[in-house]
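Engineer: 3D, please:
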Amino acid sequence: MTSSKPPKLAARIERWPIAGAFTISRGAKTEAVTVLAEVSRGNHTGRGECVPYARYGQTPEATLAAILSTEKALRGGLDRQALQGALPAGAARNALDCALLDLEAKLGGRRAWDLLGRPTPRACTTAFTISLGTPEAMAAATAKASSRPLLKIKLGGDGDGDRIAAVRKEAPESELIVDANEAWTPANLEQNLAACEAVGVTLVEQPLPAGQDGLLARIRRPVAVCADESVHDRASLERLRERYDAINIKLDKTGGLTEALAMAEAAQALGFEIMVGCMVATSLAMAPAMLLAHQARFVDLDGPLLLAGDRNGGLRYDGSTVYPPDPALWG
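Structural biologist: Down below sits the predicted model:
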């Protein structure tokens, strides 16, 4: 970084109303609770946004405290590389990692991908999520989104065959991926996979609970299966090779873009396909993940489309096409 002034750190919890409700197998929510980190030096401020996730034992308050706990280290010269060892993988490190990279780009007058030696992001197609509900409710939501080329369907266990059949009827031309969020069991796994195969689902995400997914290595998988809750960073990859065909890389799990980029390279070397995913959050959380899109078979960065309103200067969405961020937003 070019300025000699020590950086200043600020962070806060933000709440973003969701358009309607977002429902998965673990429950429903009507707002996205995010934590914003800002690292400033001189007239420049780098920003990063994260989503603390209760599934991983995170709270907004603890995440905020973890971010603020690095203030002294940042003033002493903590950079992105040192940050990887200073905080564990997770939401807090993600916000700081992305904020530091954003600041570095602003101070240097270069785009983040140029600093990292990565390809310039291009517009790409993102999945659009259909929340879990009754087959009738999901069919009605799908009918409104049937022109979108890629739909991600949230499932919940019992009755999922009826749900996915109802969705397919309303979106005969869309590519479908489904996400069970750990809700299937050994008793219904093969039946639900067969139901997905019958309607041409391309990918099934996290059917069994993390740590209880060994059965996936012992059955025929008629549809490709993607790890989400079972995979966090590079250390997670090796033991999943026999169980999964793809992995979902989310910056809130990896602890930022720095680890996510390294993880994508390692995963591809092991033969995994890549999904780049997100939590429900604003465009500021999506923007860094755009640097992974060119390596991904599936891009799932629709978080802002699920909100009642996005951050000012957010990403441009044209239907299901999402465009790279402007410098004022990030990077």
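
Engineer: Going by C-alpha atoms from here, please, whenever you check contacts or count neighbours.
Structural biologist: Will do.

Engineer: most centrally placed residue in this protein?
Structural biologist: Note on the chain: the residue nearest the mean C-alpha position is Cys278, at 1.9 Å, using C-alpha atoms, centre = their mean.

Engineer: which SS class is it?
Structural biologist: Reduced to three states with DSSP: H, G, I helix; E, B strand; the rest coil, the structure at Cys278 is coil.

Engineer: you'd agree it is up against Phe298?
Structural biologist: No - the criterion here is C-alpha atoms under 8 Å, and Cys278 misses it with Phe298 at 11.8 Å.

Engineer: Wasn't Ala166 part of a helix?
Structural biologist: Yes - under three-state DSSP, Ala166 falls within a helix.

Engineer: which one is Ala165 nearest to, not counting chain neighbours?
Structural biologist: Closest residue to Ala165 apart from its sequence neighbours, by C-alpha to C-alpha, 6 or more residues apart in numbering: Val199 at 6.8 Å.

Engineer: Just to check, that neighbour is in contact with Arg168?
Structural biologist: Yes - between Val199 and Arg168 there is a contact at 6.6 Å, judged by C-alpha under 8 Å.

Engineer: So for the two, which residue has more residues nearby?
Structural biologist: A count of neighbours by other C-alpha atoms under 10 Å puts Arg168 above the other of Val199 and Arg168, at 21 against 17.

Engineer: where does that one sit relative to Val276, distance-wise?
Structural biologist: Per C-alpha to C-alpha, to the nearest Å, Arg168 is found 23 Å from Val276.

Engineer: just Ala227 next, same as before
Structural biologist: 12 Å.

Engineer: I have a second one here; can you model it like the first so I can compare?
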Amino acid sequence: MRLRHYPYTLELAHAFTIATSSRTTTPAVLVELEHDGITGYGEAAMPPYLGESQESAARFLNLFDAAAVTDPFKLEEILPRIDALAPGNTAAKAALDIALHDWIGKKLGVPWHRIWGLDPAKTPVTSFTIGLDTAEVVRQKTREAAPYKIIKVKLGRDTDRMMIEAIRSVTATPITVDANQGWTDRNEALKKIEWLATQGVLFIEQPMPKAQLDDTAWLRERSPLPLIADESCQRLADVARLRGVFDGINIKLMKCTGLREAHRMITLARALGLKVMLGCMTETSCAISAAAQLSPLVDWADLDGAVLIKNDCFDGATIVDGRITLSNQPGIGAVKRPG
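Structural biologist: The predicted structure is shown next:
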């Protein structure tokens, strides 16, 4: 097997602002694994808070001895070895995981949702994300989100009420809220959630800092809306300890090292009675299409990462009438655009 990787900078259509940061680009590394005349594609998308960079991803990928892989089907041997190469580097690990899954699906001639036995008609609607901004820009972005059935809004600063009121001045579309750990006082958080429950909000994602699990559990007991873990839930080992603290978890390939672990996290969450959300970073249609293969298994999806960028270099899963639509392309369902 031959490995190729190269940096790629994702250019956002709008500045993306959350409670802790703002950016207009996202660094990424694109991966190709070639074997028997077939190329599998993967992607590491790395917003700054992940702690990874194009340079760190390249260093990690260079640790992987692709030439030693003689049978790419042996995922249960290959992927644990990749995970053990170095701590962290979850996005870089996800890029290799995605590329291996893509190669296997292409070799078999079928998409992964079929390999998992999933019904593509059961994909959920996906939300459209609106970052923190001025009321005027929020209203503009809300109008752009008209085809979507759910709007996801970033909160966590002192503009929370303005953000919601700006959206509600334009649309009655249901909203999900991501506070990105922005609320640090549980009593204030409860007051915010009680008000949000009157504004057509479906659930709250990561209301409090990930270190404040006791406060979050207190909040969950009193909250009129479900609480979903994001920063508190990175990998499989995190899932069980979040039972009783959150009502559900948000799984992202870039956090959990890819499709293999994401599938296991969904299975465990279901066994524990937790709801499941499938999320993303700003990503090309490579990583988005990979995550979309799992989407028939989840309650909610936030897979709008590719529509938030201006320079997508792949075609893949699409959003039709607000719903994720899977193609019959083999592998992860993504095709690299020429050029």
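
Engineer: before we move on, back to that, list the contacts of the residue nearest to Ala165 of the first structure.
Structural biologist: For Val199 of the first structure, the contact set (C-alpha atoms under 8 Å, 6 or more residues apart in numbering) comprises Ile164, Ala165, Arg168.

Engineer: what number of residues lie near Tyr148 of the second structure?
Structural biologist: Other residues within reach of Tyr148 of the second structure, judged by other C-alpha under 10 Å, total 19.

Engineer: ugh, wrong one, I meant Gly77 of the first structure
Structural biologist: When neighbours are counted by other C-alpha under 10 Å, Gly77 of the first structure registers 11.

Engineer: Leu227 of the second structure is in contact with Ile204, isn't it?
Structural biologist: Yes - at 5.0 Å, Leu227 of the second structure counts as touching Ile204 under the criterion of C-alpha under 8 Å.

Engineer: Please, where are all the helices along the first structure?
Structural biologist: All helices of the first structure, identified by DSSP state H, fall at 60-68, 71-75, 80-86, 91-108, 112-116, 135-144, 160-170, 189-198, 251-254, 257-269, 283-286.

Engineer: For Thr142 of the second structure, see how far away Phe16 of the second structure is.
Structural biologist: To Thr142 of the second structure, Phe16 of the second structure is 14 Å away according to C-alpha to C-alpha.

Engineer: which of these two has more neighbours?
Structural biologist: Taking neighbours as other C-alpha under 10 Å, Phe16 of the second structure and Thr142 compare with Thr142 leading, 23 against 20.

Engineer: wait, what's in contact with the more buried one?
Structural biologist: Residues in contact with Thr142 of the second structure (C-alpha under 8 Å, 6+ apart) are Ile130, Ile151, Ile167, Val170, Thr171.

Engineer: Hmm, the fourth one is touching Arg143, no?
Structural biologist: So the one you mean is Val170 of the second structure. Yes - counting by C-alpha under 8 Å, Val170 of the second structure does reach Arg143; the two are 7.1 Å apart.

Engineer: Counterpart of Phe246 of the second structure over in the first structure?
Structural biologist: Using TM-score structural alignment, the partner of Phe246 of the second structure in the first structure is Tyr244.

Engineer: Touching, that match and Gly214? I think so.
Structural biologist: No - with contact defined as C-alpha under 8 Å, Tyr244 of the first structure does not count as touching Gly214 (10.0 Å).

Engineer: which one of the two has more residues nearby?
Structural biologist: Higher neighbour count among Tyr244 of the first structure and Gly214: Tyr244, with 24 against 15, using other C-alpha under 10 Å.

Engineer: separation between the more buried one and Ala289 of the first structure?
Structural biologist: Distance check for Tyr244 of the first structure against Ala289 of the first structure: by C-alpha to C-alpha, it reads 22 Å.

Engineer: Alignment lookup: Phe272 of the first structure to the second structure.
Structural biologist: Under the alignment (TM-score structural alignment), Phe272 of the first structure maps onto Leu274 of the second structure.
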